[in-house]
Structures are given as C-alpha cells and as structure tokens.
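Engineer: Sharing a sequence plus its predicted fold:
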Amino acid sequence: MFAHRLSPRLAKSVSHARSTLAVRASCSRTYATTTNADHVNIVEVGPRDGLQNEKSVIPPEVKIELINRLNRAGLKTIEAGSFVSPKWVPQMAGTADVISRMERLPGNYYPVLVPNLKGLELLLDLLAKHPPSAGGPPPPTNEIAVFTAATEAFCKANTNCSIVESLERIHAVTRKALDHGLRVRGYVSVVISCPYEGKVSPQKVKEVTRALLDIGCYEVSLGDTVGTGTPATVREMLETVMGGAGTVPANKLAGHYHDTFGTAVANIMTSLDMGLRTFDASVGGLGGCPYSPGATGNVATEDVLYALKGSKYTTDGDLDALVDVGDWISKKLQRTNASRAGKAILARREREHLEKERENDGGAAEVISAKL
C-alpha cells in the first residue's frame, strides 16, 4: 500500500491521526449526517478554481460580487479563494481582502485553498483579526482545502515535489488547521488520466485518497482534471477506491469532473448511482487547468442542477438565479458562457420576451420588420 512508502515520521503521524481523528473531525460527522440520503451537496468552485486561469486581472470587487450573488442564489458551500503566491497564481491575489469583505451567511462554508504552512499562517493571522463574537458575522472562513495528485509527474508540475513530499506538507498544514478549529478538505488531481503519464491506476488513486483521510481530511474530492473520464472509467475508479482492503466509504468522497468531452454530467449520474452525494461545480462552467493543456472548465453548476430536476435528488441552489449569475460573470469576463443549460434557459427567456412584446404591440413589430 502507498502508506507503507511514506517516510517513517509521516507514517507515525498518520497512525496517530487515525486514533485521534474521531475527536478532531467531529464537525465533519455533523456535516455528513445532517443531510438526507438523497440530498446532493454542491461545492461551488467558480470563485477559486474557476477564476484562477483567467488571463485578465480580476478586481477584488468582481470576486466579492460573484460570491455574494452565489450566496443569494442559495448555494451553501462556496470556494472563495486561495492563499497561494500571486507569483504562481496571479488571479488569487487579494483573497484575504475578498473573504474579509464578502457577505458571509451563518451555516455556510467558504473554503480557501492552502498549499503550505506559509499560506496557513497568513490565513490564521487574518482570522485572528476577525474573532467570532455573539451576534456578529461569521469568520472569513472556517475551512481550508489541500491538494495533491495521483501521479508523480502531475504532482511535480503542480507542487514541485513528489506525492510523498506533498503528503508531508499536507500533514503539517492539516494538523495545525485542525488544532485551530478549521475543517480540512482534500483534493486529488488526475484520477482518470494524466497529461504526462496517461492512464492513471485506480489503485494509486485509492492509496492517495486513503492517505489524505488518515491525515485528517473530512472528505476527498476526486478530480478528473483532464476531463477524459467516461461513466465506465469513473465507475472502474470508484469501484477500486470504495472496494477491497482499506475501503473508502462513499460519504467521504466527492466528484470533481471537468467537461472536456461533455461527459461530466454523465459521470456525476454514475457517481450518484455508486453512492456519492457531493460534487464540485463551477457557475458558467468557469475554469480549466494550467497544468493540463486543452482541458476545459469544471462542469457547470447550472447543468448539474438541471440534470437533477425531477429526480429523487434534492440540492441547494436556485437554477434560475444561477443562470443569471453565470450570464453575469461570463459577460464580466468577456468569455463564452460554457453552461449548456444556462445558455438554453437564457435563449428561452429571450424568445418568451420577444413573444410578449409582439403580443403587446399587436404584431406591429413583425409588420415593420417585414417592410425593412
């Protein structure tokens, strides 16, 4: 198993984490048990994963407005930014300002990506300036996300270190974050295929996922970063991760599917059949991956909500309101709206608006148009 190849120091810490995790991560049990079996949790990643690859500089005011609009559209978990070096990810500059000034609703989660201890220290310094108070606003955030990959080549490109080294970094960050009362969510990139190594071993995905959970993550999001996944390959991967020795239960997993080949919604439906109930999505289909040339954005939040309409599944978020948000941010960024459902609903609205105008003017507009 992968854990056997960890450094002795990390292996010992992981073993200790297994015995103490029930106490430290009690908040994650509450999170998992307060939802019914058919409720689908949407983690909105547009403000972080969606914006980080935009070429033009995005002002903090736009990021704040995006998060506020997503709040008002009824989403409960919104990834708000990243405490990474602006040198490497320029679009995430100003995250501290954004999460300090955005609307923060009680009961919502606003995770931020934290790659290392330096990033965590910056976040903890910020939180110290916003201590919780009775009747006051919630803190800027109560959750962080950490990340690694299922292949050595991608991990090296993304974090400039090996998988084991990345897990050692994550362990230090996670331990300190948990000690300060923060929830920790894990990401594993390239769970289906890697732009450098090709097809990825499902067993390796399982080993890395198990390591993140043992370190202290309450949940691990499995990322089809390149977007090559199909229902068949996603099923194969999940069967391995959730089966055999060291099995990972479905309620500890989330799906993060990019829509490069248009199969992300189908992959979500397959994952639902296998017991997963949490999925990452990005309004307007924002996003991509700088380390995966040609990969398109995350599955659009609007598309996920539309696909679940009329099913046994419930989810947070108002579809019509999210269509408006996707339209707004796409225009703001001067990019094409990548949501199929969003574009279709916007086109239907426009058609209905024109039909209403024709009814109001008694067909005069058509007569005038015919004469031109």
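Structural biologist: Here it is on my side, so go on.
Engineer: can we go C-alpha only for contacts and neighbour counts from here?
Structural biologist: Noted.
Engineer: Run a quick neighbour tally on the residue nearest to residue 92 when sequence neighbours are not counted.
Structural biologist: For residue 92, the nearest residue in space outside its immediate sequence neighbours is residue 82; the separation is 5.7 Å by CA to CA, 6 or more residues apart in numbering. Residue 82 sits with 27 neighbouring residues when counted by other CA atoms under 10 Å.
Engineer: Verify the stated contact: residue 82 with residue 116.
Structural biologist: No: Residue 82 lies out of contact with residue 116 (CA atoms under 8 Å); the separation is 11.1 Å.
Engineer: Doesn't residue 43 lie inside a strand?
Structural biologist: Yes: assessed by DSSP: H, G, I helix; E, B strand; the rest coil, residue 43 belongs to a strand.
Engineer: count of residues packed around it?
Structural biologist: By the other CA under 10 Å criterion, the neighbourhood of residue 43 contains 24 residues.
Engineer: the strands in the protein, which residues?
Structural biologist: Taking DSSP state E as the criterion, the chain carries its strands at 39-44, 77-78, 81-82, 112-113, 143-149, 183-189, 193-194, 198-199, 219-224, 253-257, 278-281, 314-315.
Engineer: adding another structure so you can compare the two:
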Amino acid sequence: MIEVIEVSPRDGLQNESVLLPTAAKVELIARAVAAGARRVEAVSFVRPDAVPAMADAETVMAGVERRPGVSYIGLVLNRRGFERAVAAGVDEVNVVVPVTETFSRRNQNAGAEDLMRMAEDVAARAVDAGMPCSVTFAVAFGCPFEGEVDPRRVVALAVRAARAGAGEVALADTIGVGVPAQVRSLVGAVREALAGVADPALRMHFHNTRNTGYANAVAAVDLGVTRLDASIGGIGGCPFAPRATGNIATEDLVYLLERSGLRTSLDLEQLVDTARFLGEALGRPVPALLPRAGGFPSPVPA
C-alpha cells in the first residue's frame, strides 16, 4: 500500500493568485477525504501578510469534518505556529526547514541553523504533547539561489530531526530539479544514516517543474518508500521560489501507481471530479492530465 498524503489545501493553494473562501477550502478537504485521502495537509500557521491564502487556518480547521482514521496536518514554521496548531486541533504537525542559507532567509527570514534549532524544539514539544511530527527539508534536491545542494548537509539535518523526536522525515524537491539517480542516492544516504540513530518513516515531496516528478516518485517507490505527497489537480508551488510550478498531481500519481499494480486508498474518479471542482473554483484548468484524458480503461465509452 502506498500512502498518498494530500497537500492541495495547503501547498497547493498557497501559490495560487485566487484566494479561495473558507467554505471552498473546507469543501476541497471534504472531497479529498471522500476520495479516500487519510492524511491531509489542511492548513499552515504562518503570518497572513506572508501567505494570505493561509490566513483563515483556524476557521478552516473549525469547519472540517472529524472522521475516524483521517488525520489533518498543520504546517508550522516556529513555536508560535505550533501553539496555534495545537489550539486549532490539528492531528499532526509538519515543520519545514530549508536546507540552504539563502532559501532559509528568503522563505522564512531566518538562518538555516536557527530554523533547524526551531524544528528540533517543535519536534520535542510535539513528543511531549503526544502529537505526531514530521520535519520536511525544503530544497533538498537543489536550491534556486545556491544551486546544487550537498547531500551530506541533508543527511546531517535528517539525523538531527530524528534525534529530536520527529516520527517522519520528508525530503522535498521544492523547485522540481531532482532526477531518479539523485533520488536513489539521497534516499540511500539518509536511510543509512538514520539506521543507527532512530527509525522515522521516510516521505517524499516532489514537484513536476521540469517534468521529472513522476519518474522521481517511481524511483522512490522502487526503493521501498511508501509515503508520497501529492496535490489534487497538480496545483501549487512555493511563493518564494522563482518560476516554481506545481506538485505532482494526486490523480496522475494514483493512475501511475495503480496501473503498476500498487494499491492506494484513493478513488480515481472522485479525484478527477475534485480536480474539476478545483479548476472551476480557481477559474482556470488545473495542470493535471487525468481530468483531460481520463483513466484507462475508460468506464464510459468516448
């Protein structure tokens, strides 16, 4: 079973020029859950002036339906964000730490080491609160400002996150520059380092900016990774990364996985319907291909 973590309500919407009303965000989350999503990155607790699309995080959390077996994730960037997430009733938190100094300062207005210490603090607090915590390392495959990233840096940070109590470590190709050979190398190095420290789950977050996101996802699955982020419609990107485009699309990923004989919890037809809903809400077609092409074999003759 491949667990697909749905990130369209957060990483998807944060980079859109159209700000959806709270009711539409709640409906998007409800549709994702109805389609079979069991972990949904629903909101982020950041400054409204920095990311206006996430200004209503508490209101969104107040509006989502609580269902057994469904976990709502809140992204946090600091201790204050963690406190807001706990008060809003998220089920788990995800802390983002950029790997490079320049991206850290552009994205979060703080140094990379300061942000890593913050992540360690939040992970420890989450452990004390009995709340699952993941740490996502942004620009782990390449930085728009500094270029190539030393994998040893990523490995060292992953070890620190595990030691601090993170139950999950995510490697993010924030700007979509990675290729399968890089995935194989980095996943292998991180796994080897973590084996002697702790046993956090490994999760991957790919963008399809240069059309390598799905190939990278297959490479990760071939290595035994069972947790992948994806965004319905393929929307999203990072507002602080130049020319960043969307995440890999949930429906396109599910088609790829299931046609390859791998199971997910997701219903393809409902995902496609939700992508169409999202496109109408945003006022433009979504980047994903399945809403245009349909699955195969098609349940309805063309």
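Structural biologist: Perfect, I can see it now. Quick caveat, the model's predicted, so the values are computed rather than measured.
Engineer: TM-score of the superposition?
Structural biologist: Between these two chains, after superposing, the TM-score reads 0.93 (TM-score structural alignment, normalised by the length of the second structure); 302 aligned residues with a CA RMSD of 2.2 Å.
Engineer: can you give me the helices for the stretch 151-300 of the second structure?
Structural biologist: 151-164, 180-195, 213-222, 250-259, 268-282, 290-293 (DSSP state H, counting those that start in this stretch).
Engineer: For these, give me a markdown table that also has mean neighbour count and distance to residue 232 of the second structure.
Structural biologist: Formatted as a markdown table, the entries for the helices of the stretch 151-300 of the second structure read as follows, by neighbours: other CA atoms under 10 Å; distance: least, CA to CA, whole Å:
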| stretch | mean neighbour count | distance to residue 232 of the second structure |
| --- | --- | --- |
| helix 151-164 | 19 | 28 |
| helix 180-195 | 16 | 23 |
| helix 213-222 | 20 | 14 |
| helix 250-259 | 21 | 5 |
| helix 268-282 | 20 | 6 |
| helix 290-293 | 16 | 10 |
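Engineer: mind checking which of those helices is nearest residue 33 of the second structure?
Structural biologist: Set against residue 33 of the second structure and scored by CA to CA, the helices of the stretch 151-300 of the second structure come closest in helix 268-282, at 9.9 Å.
Engineer: Which strands and helices lie in contact with the closest one?
Structural biologist: Helices and strands in packing contact with helix 268-282 of the second structure are listed as helix 22-34, helix 250-259, helix 290-293; criterion 3 or more CA pairs under 8 Å, 6 or more residues apart in numbering; DSSP states H and E.
Engineer: out of those, which comes closest to residue 270 of the second structure?
Structural biologist: Closest of these to residue 270 of the second structure is helix 22-34, at 7.8 Å (criterion: CA to CA).
Engineer: Identify the residue range in the first structure corresponding to the closest one.
Structural biologist: Using TM-score structural alignment, helix 22-34 of the second structure corresponds to residues 60-72 of the first structure.
Engineer: what comes up buried for the matching stretch?
Structural biologist: By 16 or more other CA atoms under 10 Å, the buried positions in stretch 60-72 of the first structure come out as 60, 63-72.
Engineer: Make JSON lines from the strands of the first structure and add distance to residue 265 of the first structure to it.
Structural biologist: Output for these, formatted as JSON lines (distance: least, CA to CA, whole Å):
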{"stretch": "strand 39-44", "distance to residue 265 of the first structure": "13"}
{"stretch": "strand 77-78", "distance to residue 265 of the first structure": "19"}
{"stretch": "strand 81-82", "distance to residue 265 of the first structure": "25"}
{"stretch": "strand 112-113", "distance to residue 265 of the first structure": "25"}
{"stretch": "strand 143-149", "distance to residue 265 of the first structure": "23"}
{"stretch": "strand 183-189", "distance to residue 265 of the first structure": "18"}
{"stretch": "strand 193-194", "distance to residue 265 of the first structure": "18"}
{"stretch": "strand 198-199", "distance to residue 265 of the first structure": "21"}
{"stretch": "strand 219-224", "distance to residue 265 of the first structure": "12"}
{"stretch": "strand 253-257", "distance to residue 265 of the first structure": "8"}
{"stretch": "strand 278-281", "distance to residue 265 of the first structure": "10"}
{"stretch": "strand 314-315", "distance to residue 265 of the first structure": "15"}
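Engineer: Name the residues that touch stretch 340-347 of the first structure?
Structural biologist: Contacts with stretch 340-347 of the first structure, where a contact means CA atoms under 8 Å, 6 or more residues apart in numbering, come from 284, 302-303, 306, 323, 326-327, 337.
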